[in-house]
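**Q** Just to be clear, the model below is a prediction. Sequence and coordinates:
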Amino acid sequence: MPQVFTFGRYLLYFWTGEDAEPIHIHVTVKRPEKNATKFWLLSDGGCRLAHNASDIPPKDLNKLAKAITLNHQRICNAWSETFGPENLHFID
C-alpha cells in the first residue's frame, strides 16, 4: 500500500495490484481501509470522484479534489514508479 501523501487528517494512497485500472487514488482518515473514497485522475490534470465509500463530508471532498489536482503530476509520478509507466492511463 504505497502512501502518496497526507492532506490534513486524510491519507492518500494506492492499493497494489490495481495497475490494470486507470490511474486513481484512494482517500481515508489516518489509515488505509477497504471502503475508501476513490478519485480518478483525468488526462487534463483534474480529477473526478469515483465514489465516497468512506463518507467524507462534501466540504472536505472539495478540498481534497483541489489538493489532488494540485498534486496531479506528483500522483502520476508515484503511480508510474509503483506500477510502471506502461500502466499510466486515464479515464476519459
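**A** Sure thing, it's come through.

**Q** contacts and neighbour counts: CA atoms only from here.
**A** OK.

**Q** All the strands of this protein, residue numbers only.
**A** 3-7, 10-13, 24-29, 37-41, 47-52 (DSSP state E).

**Q** Quick one: closest of those strands to residue 63.
**A** For residue 63, the closest of these is strand 3-7, at 9.2 Å, according to CA to CA.

**Q** which outside residues touch that closest one?
**A** 11, 12, 13, 14, 64, 67, 75, 78 (CA atoms under 8 Å, 6 or more residues apart in numbering).

**Q** The structure to be compared is supplied as follows:
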Amino acid sequence: MPTILRLGAYRFYFYSHEPNEPPHVHVDRDEASLKAWLDPVMLARNRGFRPREINAILAMVEEHRSMMLEAWHEYFG
C-alpha cells in the first residue's frame, strides 16, 4: 500500500493490486475510509466519513490531483 501523501490526520494511498481500475486514491483517518476517483475527482465509496468531511477530503484530492495521478502512473506504468 504505497502512501503518496499525508495531510494532517489523513493518509492518501493506493493498493498495489488494483492496476486494472481507473486511477483512484484511498483516504483513511482513524477507522474511517473512502475511495475517490481521480479523473474526474469524485467519491467512489465511503465508510465512516460525514458529508462535510467528505467534501473537504475531495477538495484536498482535487488540490493534489496532478501529483496523485503522476504517482499512480509511475507505480502502475
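**A** That came in fine, so what should we check first? All of these numbers come straight from a predicted model, not from anything done at the bench.

**Q** Of the contacts of strand 3-7 of the first structure, which pair is most distant in space?
**A** 64 and 78 (17.5 Å).

**Q** okay, these two: which has more neighbours?
**A** Neighbours around residue 64 of the first structure and residue 78, counted as other CA atoms under 10 Å, are more numerous at residue 64. The numbers are 21 against 18.

**Q** And the more buried one, what's its match in the second structure?
**A** Alignment note: residue 64 of the first structure maps to residue 57 in the second structure; criterion TM-score structural alignment.

**Q** circling back to that earlier point, the contacts of strand 3-7 of the first structure, buried ones only, as a PyMOL selection?
**A** Those of these that count as buried under 16 or more other CA atoms under 10 Å are selected in PyMOL with:
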select buried, resi 11+12+13+14+64+75+78
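
**Q** how far away is the aligned partner of residue 67 of the second structure in the first structure from residue 59 of the first structure?
**A** Correspondence of residue 67 of the second structure to the first structure, assessed by TM-score structural alignment: residue 74. To residue 59 of the first structure, residue 74 of the first structure is 23 Å away according to CA to CA, to the nearest Å.

**Q** for the most centrally placed residue in the first structure, what are its contacts?
**A** Among the residues of the first structure, the one closest to the centroid is residue 25, at 1.6 Å (CA atoms, centre = their mean). Residue 25 of the first structure sits next to 12, 13, 14, 38, 39, 40, 41 when contact means CA under 8 Å, 6+ apart.

**Q** rerun at 7 Å
**A** By CA atoms under 7 Å, 6 or more residues apart in numbering, residue 25 of the first structure lies in contact with 12, 13, 14, 38, 39, 40.
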